[in-house]
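A.B. asks: predicted model, plus sequence, below.
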Amino acid sequence: MGNQLDRITHLNYSELPTGDPSGLEKDELRVGVAYFFSDEEEEVEDRSPSDGGFSQDLSPAEEGPFPVSEVEFSAFCSQECIFSKLRENEDLNVFAAETLLTMCKPGDLLELVAAAQPPHWLIYERDERVIHLHKGQIRRDSLLEVSGGRHGRIVNNRYRYRPLPPDLVLQNAAGHVGLRSEEICWTNSESFAAWCRFGKREFKAGGEAHSAEQQYFLKVHLSGGGVHLSGGGVHTLVFRSLEDMIRERRRVDASGILKELVHGGKP
């Protein structure tokens, strides 16, 4: 379903320079398409709470921070770094939902993680409430209820885009509460929450302004401890849209496997 990857290329790609993208979109592309959702989010939410990839048994009473074994990524649009999830540059520890609430401010971007699941992204509103995409619907819920035993963290700086002011982030999120899949154009919780915070049309399905020169490079850091492959190093995949790149990265987060490496590029 949805957009399939047009091309996945294996490269010996040199280290790309980093930089901050320009920030706000001046001309927001209006996308009014019905989009058939995958069952990605349904599968996540219907599972019982897992151990979240933790290296030890955790009691709900424990506050954290807790270490998590995860795949590490960096991503670029052309030669500009737009996404970074590297333990050497970021605190990737997570916290129990009760502790996370004491750290949140309105407009914050949150990520809940668990083993063998793609992460679930949310916008923190206030008074323990979050707004998020869940099973094809934009909902307002209690973070404690949504967490379902998963632990989380604030990921405001994961994307390198310039954030909108908090009041605009909340306006973006609250203005879509109650809408369902036939009325919205995001395919997963991360794309919706990131769009609320950054306002970039690239997070929308079909919202990409394609050009012949524009490509996205996802660098998967195989030595990060989460990918089930021997050896180390960095493997780079190429995508034509941010949406395609996000979907592949979330699939790797859930499976811990790079199918392109295991099967020689065959799905």
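C.D. replies: In hand now; what should we look at?

A.B. asks: could you use CA atoms for every contact and neighbour count after this?
C.D. replies: Will do.

A.B. asks: who's in contact with the helix or strand containing residue 100?
C.D. replies: Counting by DSSP states H and E, the element that carries residue 100 is helix 97-101. Residues outside helix 97-101 that contact it (C-alpha atoms under 8 Å, 6 or more residues apart in numbering): 63, 64, 128, 143, 144, 147, 149, 150, 151, 152, 153, 154.

A.B. asks: ok, which pair from those residues is furthest apart?
C.D. replies: Spatial extent of those (C-alpha to C-alpha) is set by the pair 64 and 128 at 18.5 Å.

A.B. asks: ok so, going back, what is the nearest of the contacts of helix 97-101 to residue 178?
C.D. replies: Of the contacts of helix 97-101, the one sitting nearest to residue 178 (C-alpha to C-alpha) turns out to be residue 143, at 17.2 Å.

A.B. asks: helices of this protein, residue ranges please.
C.D. replies: For the chain, helices defined by DSSP state H occupy the ranges 40-46, 97-101, 143-147, 166-174, 189-198, 242-255, 259-262.

A.B. asks: deepest-packed of the ones you listed, please.
C.D. replies: Most buried of the helices of the chain, by mean neighbour count (mean count of other C-alpha atoms under 10 Å): helix 189-198, with a mean of 25.

A.B. asks: how far away from the center of its chain is that one?
C.D. replies: Relative to the centre of its chain, helix 189-198 is centred 8 Å away, using C-alpha atoms, centre = their mean, to the nearest Å.

A.B. asks: same check, this time on stretch 43-60
C.D. replies: Distance of stretch 43-60 from the chain centroid (C-alpha atoms, centre = their mean) equals 18 Å.

A.B. asks: next: stretch 201-221.
C.D. replies: That offset, for stretch 201-221, works out to 14 Å (C-alpha atoms, centre = their mean).

A.B. asks: identify the residues contacting residue 63.
C.D. replies: Residue 63 makes contact with 95, 96, 98, 99, according to C-alpha under 8 Å, 6+ apart.

A.B. asks: if we go to 10 Å?
C.D. replies: Residue 63 makes contact with 94, 95, 96, 97, 98, 99, 100, 151, according to C-alpha atoms under 10 Å, 6 or more residues apart in numbering.

A.B. asks: of all these, which two lie farthest apart?
C.D. replies: Counting by C-alpha to C-alpha, the most remote pair of these is 94 and 98, 11.6 Å apart.

A.B. asks: below is structure B, check it against A:
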Amino acid sequence: MGNQLDRITHLNYSELPTGDPSGLEKDELRVGVAYFFSDEEEEVDDRTPSDCGFTKDHSPAEEGPFSVSEVEYSAFCSQECIFSKLRENEDLNVYSAKTLLTMCKPGDLLELVATAQAPHWVIYQRDDQVIHLHKGEIRRDSLLEISNGRHGRIVNNRYRFRPLPPDLVMQNASGHLGLRSEEICWTNSESFAAWCRFGKREFKGGGEAHSAEQQYFLKVHLSGSGVHTLVFRSLEDMIRERRRVDASGILKELSLVTGDKD
């Protein structure tokens, strides 16, 4: 834990709002002070399906659906639910990349998952092609090639925001192809893909205008240990923490959080 604590940093908030290119804006919780570990964009690594935590033996050619062990969440902006990943409310099963391709339409938001990894999010274009943020670059790749053992699902409704029309989603995604590192204002694949679909500036690093009243609450539903609630002042910071928990499988810093349990 000591080495982990050395890497903890306080949330860094930007006070400078940015414009929204699309032109579209739009329980009792016990609150603690939240921290996160710095996390670079995850790599879509090379795993076999058996390494990815799925509950039955299968080959990549099998259709599914399959189940994978995951942390469940709900998230709120003030009192409004803006994000939900709860097995009791939705189908969290996943499919092989080959099967997923038969289910997708242009502009769909896809999530590739595996146990103890941050999920990788992409925008489906067509003909097996997806656009995503990977290794500091906005690029177009084959879904079959980048899946590498991960299974996936369509997550158009994971965020509760109003989506843009599919043609504008694709315009957002394709219009940023080729951008690298310092040109990119998204910190991970999820923030970029979600921005493409919803057009909300809150998904951009430093893109949110903060107010004293606005807070984001992340409720982490941990099996056997209740629900833990963390508070953030920006959507970007909340996403980073949630993805860190996905990658580790646990809340490493619970001892630093005051009043963390509902």
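C.D. replies: All right, it came through fine. Treat the numbers as computed from the prediction; the structure is a model and nothing was measured.

A.B. asks: okay, and the common contacts of residue 94 and residue 98 of the first structure?
C.D. replies: 63, 151, 152.

A.B. asks: between those, which sits nearest residue 205 of the first structure?
C.D. replies: Distances from residue 205 of the first structure to those, taken by C-alpha to C-alpha, are shortest for residue 152, at 25.9 Å.

A.B. asks: counting neighbours, what do you get for that closest one?
C.D. replies: By the other C-alpha atoms under 10 Å criterion, the neighbourhood of residue 152 of the first structure contains 28 residues.

A.B. asks: then residue 212 of the first structure?
C.D. replies: So residue 212 of the first structure, with other C-alpha under 10 Å, has 6 neighbours.

A.B. asks: same check on residue 57 of the second structure?
C.D. replies: Considering only other C-alpha under 10 Å, residue 57 of the second structure is surrounded by 9 other residues.

A.B. asks: before we move on, what about residue 238 of the first structure?
C.D. replies: Neighbouring residues of residue 238 of the first structure were enumerated by other C-alpha under 10 Å; the total is 22.

A.B. asks: how near is it to residue 140 of the first structure?
C.D. replies: 35 Å (C-alpha to C-alpha, to the nearest Å).

A.B. asks: same thing with residue 187 of the first structure?
C.D. replies: 18 Å.

A.B. asks: between the two, which is the more surrounded one?
C.D. replies: residue 187 (26 against 22).

A.B. asks: residue contacts, the residue nearest to that one when sequence neighbours are not counted?
C.D. replies: Residue nearest to residue 187 of the first structure in three dimensions, not counting chain neighbours: residue 37, with 5.8 Å by C-alpha to C-alpha, 6 or more residues apart in numbering. Counting by C-alpha under 10 Å, 6+ apart, residue 37 of the first structure makes contact with 1, 2, 135, 136, 181, 182, 185, 186, 187, 188.

A.B. asks: highest neighbour count among those residues?
C.D. replies: That'd be residue 188 among the contacts of residue 37 of the first structure, by other C-alpha under 10 Å, with 29 neighbours.

A.B. asks: wait, isn't that one in contact with residue 195?
C.D. replies: No - with contact defined as C-alpha atoms under 10 Å, residue 188 of the first structure does not count as touching residue 195 (11.1 Å).

A.B. asks: quick check: neighbours shared by these two?
C.D. replies: Each of 203, 204 lies in contact with both residue 188 of the first structure and residue 195 under the rule C-alpha under 10 Å, 6+ apart.

A.B. asks: could you measure from the residue nearest to residue 219 of the first structure when sequence neighbours are not counted over to residue 78 of the first structure?
C.D. replies: The shortest distance from residue 219 of the first structure to any non-neighbouring residue, by C-alpha to C-alpha, 6+ apart, is to residue 236 (4.4 Å). Using C-alpha to C-alpha, we find residue 236 of the first structure at a distance of 13 Å from residue 78 of the first structure.

A.B. asks: can you check residue 181 of the first structure too?
C.D. replies: In this view, residue 181 of the first structure and residue 78 of the first structure are 31 Å apart by C-alpha to C-alpha.

A.B. asks: check residue 148 of the first structure too.
C.D. replies: Taking C-alpha to C-alpha, one finds residue 148 of the first structure at 38 Å from residue 78 of the first structure.

A.B. asks: and for residue 178 of the first structure?
C.D. replies: 36 Å.

A.B. asks: what do you get for residue 104 of the first structure?
C.D. replies: Separation of residue 104 of the first structure from residue 78 of the first structure (C-alpha to C-alpha): 33 Å.

A.B. asks: one more: residue 69 of the first structure?
C.D. replies: Distance of residue 69 of the first structure to residue 78 of the first structure, given as C-alpha to C-alpha: 29 Å.

A.B. asks: neighbour count winner among the two?
C.D. replies: It is residue 69, of residue 69 of the first structure and residue 78, that has more neighbours when counted by other C-alpha under 10 Å, with 16 against 13.

A.B. asks: just checking, that one touches residue 54?
C.D. replies: Yes - contact criterion C-alpha under 10 Å: residue 69 of the first structure and residue 54 qualify, at 6.8 Å.

A.B. asks: residues contacting the residue of the first structure most remote from its centre?
C.D. replies: Residue farthest from the centre of the first structure, counting by C-alpha atoms, centre = their mean, is residue 61 at 27.3 Å. Counting by C-alpha under 10 Å, 6+ apart, residue 61 of the first structure touches 96, 98, 99.

A.B. asks: looking at the second structure, which of those residues hold up?
C.D. replies: Contacts conserved in the second structure for those, counting by both residues aligned by TM-score structural alignment, their matches' C-alpha atoms under 10 Å: 96, 98, 99.
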